[in-house]
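Trainee: Got a predicted structure here, sequence first:
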Amino acid sequence: MGVNPSLAARQAEPDRPAPGRVREARANDLSVLIAAKEIFAERGLSAPMSAIAERAGVGVGSLYRRYPSKEALAQALRIAAMDQICEIAEDSIEQVPAEQVFARFLDRYLADSFGPLVSVLGGRVADPPEVLAAADRMRDALQRVVDVAREYKQIPEDYGPTDIVVIIVHLRGALPGDPATVARYTRRLLEPLLAGLRVMASSGRAHDAAAAPQWDEWLAFWSGRQP
């Protein structure tokens, strides 16, 4: 009788973590990233790693084993924020009718995302290849949302991925208060925003091309490299 390939693979990897351990590690990592986002927003990048560990409910040693420096943690947070936007974009395209994709994307972003971290990292952290690759993935995912939204007259024809970034940055502004309450307030802006964009899309009115935000400009702004 032959050897089951999957069983042989598991036997060849005796140290492979059990599924429950993997889920626990992912949950801990998410807790760390959320804590880092909150602490950096409250205290800036000078906040000690111990404050992040305490907020996340993990040991400082465990935190340093996963992220050897605050810069490494900050970069992981940037990548997580962009990859989460990619996930929200893909889910929105796959799960709802095409004419609802743009509204669903914005609603999911408000409910679930880490939010952009412009004020936290600007100028303090360089752009390693992993961050630039995540930015490319996000641009491509947003372009897919844009393509659907343009086709169904949800946004003007000259809107692109950078316009969507500008919208979500403003939607997730730094309002004080309980996050759930802030999200409830912000959702009141969604319908007027979406309605206005639909009117602009249907009118075919030309915009000032020179005023359109460019992707490279946004990357420079987010990295703190603006002159």
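Mentor: In hand now; what should we look at?
Trainee: Going by C-alpha atoms from here, please, whenever you check contacts or count neighbours.
Mentor: Will do.
Trainee: and the residue minimising distance to the centre of the chain, what helix or strand is that in?
Mentor: By Cα atoms, centre = their mean, the chain has its centre lying nearest to A81, at 2.8 Å. Mapping A81 onto the secondary structure by DSSP states H and E places it in helix 70-95.
Trainee: Which strands or helices does that helix pack on?
Mentor: helix 19-43, helix 101-112, helix 129-151 (3 or more Cα pairs under 8 Å, 6 or more residues apart in numbering; DSSP states H and E).
Trainee: Output these in CSV, with mean neighbour count appended to each entry.
Mentor: What follows is the helices and strands packed on helix 70-95, written out as CSV (neighbours: other Cα atoms under 10 Å):
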stretch, mean neighbour count
helix 19-43, 16
helix 101-112, 19
helix 129-151, 18
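Trainee: Quick one: closest of those helices to L194.
Mentor: helix 101-112 (7.2 Å; Cα to Cα).
Trainee: Now tabulate the helices and strands packed on helix 70-95 in a markdown table and tack on distance to A8.
Mentor: Formatted as a markdown table, those follow (distance: least, Cα to Cα, whole Å):
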| stretch | distance to A8 |
| --- | --- |
| helix 19-43 | 17 |
| helix 101-112 | 39 |
| helix 129-151 | 34 |
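Trainee: contacting residues for the residue nearest to the centre of the chain?
Mentor: The contact partners of A81, by Cα atoms under 8 Å, 6 or more residues apart in numbering, come to 113-116.
Trainee: Distance check, it against L194.
Mentor: A81 sits at a distance of 23 Å from L194 (criterion: Cα to Cα, to the nearest Å).
Trainee: ok, second structure coming up, stack it against the first:
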Amino acid sequence: MSKTAEPTAQRALPGRKAQAARNDELILAAARDVFLAEPKAPISAVAERAGVGISALYRRYPSKEELLRTLCYDGLRRYNAEAEAALADSDGWAALTGFLERVVDADVHSLTVHLAGTFTPDDSILPEVMRSAEANEELIRRARESGRLRDGVTVADLGLVLEACSAISLPDPERTAQLRRRVLALLIDGLAAPGELPGPPPAPGEFAGRWQPRGK
């Protein structure tokens, strides 16, 4: 190889990596849109939506299950990043409410509601699951110490709040976002309201069964 050829090859490599990264972003964004609308949609619909060839998609994601797994795992990582960012706020109540607002805006829980049971989780996600549990516990602890959090609210109740917001879905994304924020404001008021909550909170693992593969 000549002295001039090697730098050319080195300069070309970042370009290929950049294109691959762009394709991956397109694929994941398309997969989110396609599978939230119809979890049983074929993987070819994702390639068409992303504007990439089916062979390019399969090189990155060998199966639909792998694509669904990546999509949901990325959602959990986003959730954890927002939780850890919230913990930097010294105001425990503001930390919790700001976290809920950002997660609702990111629409992370729609992935859980629509895609749970469409793939088999593997052990690679366990560190993120533990990270999520620890951050959630700390957010609730600090909110309780602020004196603003309603008695009886648990970490599991956060999931109920977020899933209630994600259930709102209209054809207009902007209107959906507005209504989700409106409902969240009502629910946050409930998190600070006095009085006992009816019924026990969700038990550990009570929703875990939905991650079992659904019948085809």
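Mentor: In hand now; what should we look at? As the structure is a computational prediction, the values presented were derived from the model and not from experiment.
Trainee: circling back to that earlier point, aligned counterpart of the residue nearest to the centre of the first structure in the second structure, please.
Mentor: Per TM-score structural alignment, the equivalent position to A81 of the first structure in the second structure is G75.
Trainee: same check, this time on A98 of the first structure
Mentor: For A98 of the first structure, the residue aligned by TM-score structural alignment is G92.
Trainee: correct me, but its match touches E145?
Mentor: Yes. If you go by Cα atoms under 8 Å, G92 of the second structure and E145 touch, sitting 7.2 Å apart.
Trainee: Selecting buried members of the contacts of A81 of the first structure in ChimeraX, what would you type?
Mentor: The ChimeraX selection below is limited to those of these classed as buried (16 or more other Cα atoms under 10 Å):
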select :113,114,115,116
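Trainee: Including secondary structure and distance to L77 of the first structure, could the contacts of A81 of the first structure go into JSON lines?
Mentor: Output for the contacts of A81 of the first structure, formatted as JSON lines (DSSP: H, G, I helix; E, B strand; the rest coil; distance: Cα to Cα, whole Å):
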{"residue": "S113", "secondary structure": "coil", "distance to L77 of the first structure": "12"}
{"residue": "F114", "secondary structure": "coil", "distance to L77 of the first structure": "9"}
{"residue": "G115", "secondary structure": "coil", "distance to L77 of the first structure": "10"}
{"residue": "P116", "secondary structure": "coil", "distance to L77 of the first structure": "10"}
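Trainee: circling back to that earlier point, residues near the match of A98 of the first structure, how many?
Mentor: Applying other Cα atoms under 10 Å, we find 24 residues neighbouring G92 of the second structure.
Trainee: ok, W215 of the first structure to R65 of the first structure distance?
Mentor: As judged by Cα to Cα, W215 of the first structure and R65 of the first structure stand 34 Å apart.
Trainee: Of those two, which one has the most company?
Mentor: A direct count of neighbours by other Cα under 10 Å for W215 of the first structure and R65 places W215 higher, at 17 against 9.
Trainee: Tell me which residue of the second structure matches up with the more buried one.
Mentor: In the second structure, W215 of the first structure lands on P204 (TM-score structural alignment).
Trainee: residue contacts, that match?
Mentor: Contacts of P204 of the second structure by Cα under 8 Å, 6+ apart are A156.
Trainee: Which secondary structure state is assigned to it?
Mentor: Using DSSP: H, G, I helix; E, B strand; the rest coil, the structure places P204 of the second structure in coil.
Trainee: And for the one 10 residues further on?
Mentor: The three-state label for R214 of the second structure, taken from three-state DSSP, comes out as coil.
Trainee: Skipping adjacent residues, who's closest to it in space?
Mentor: Nearest residue to R214 of the second structure in three dimensions, chain neighbours excluded: G117, at 5.1 Å (Cα to Cα, 6 or more residues apart in numbering).
Trainee: Looking at the first structure, name the residue matched to that neighbour.
Mentor: Using TM-score structural alignment to pair residues, one finds that G117 of the second structure aligns to G123 in the first structure.
Trainee: Please, which helix or strand holds its match?
Mentor: Using DSSP H and E, G123 of the first structure sits in no helix or strand.
Trainee: isn't A126 of the first structure right up against G224?
Mentor: No. In this structure, A126 of the first structure is not within contact of G224 by Cα under 8 Å, at 9.1 Å.
Trainee: Which one's more surrounded, the two?
Mentor: More crowded of A126 of the first structure and G224, by other Cα under 10 Å: G224, with 18 against 14.
Trainee: Could I get the contacting residues of that one?
Mentor: G224 of the first structure touches 118, 121-124, counting by Cα under 8 Å, 6+ apart.
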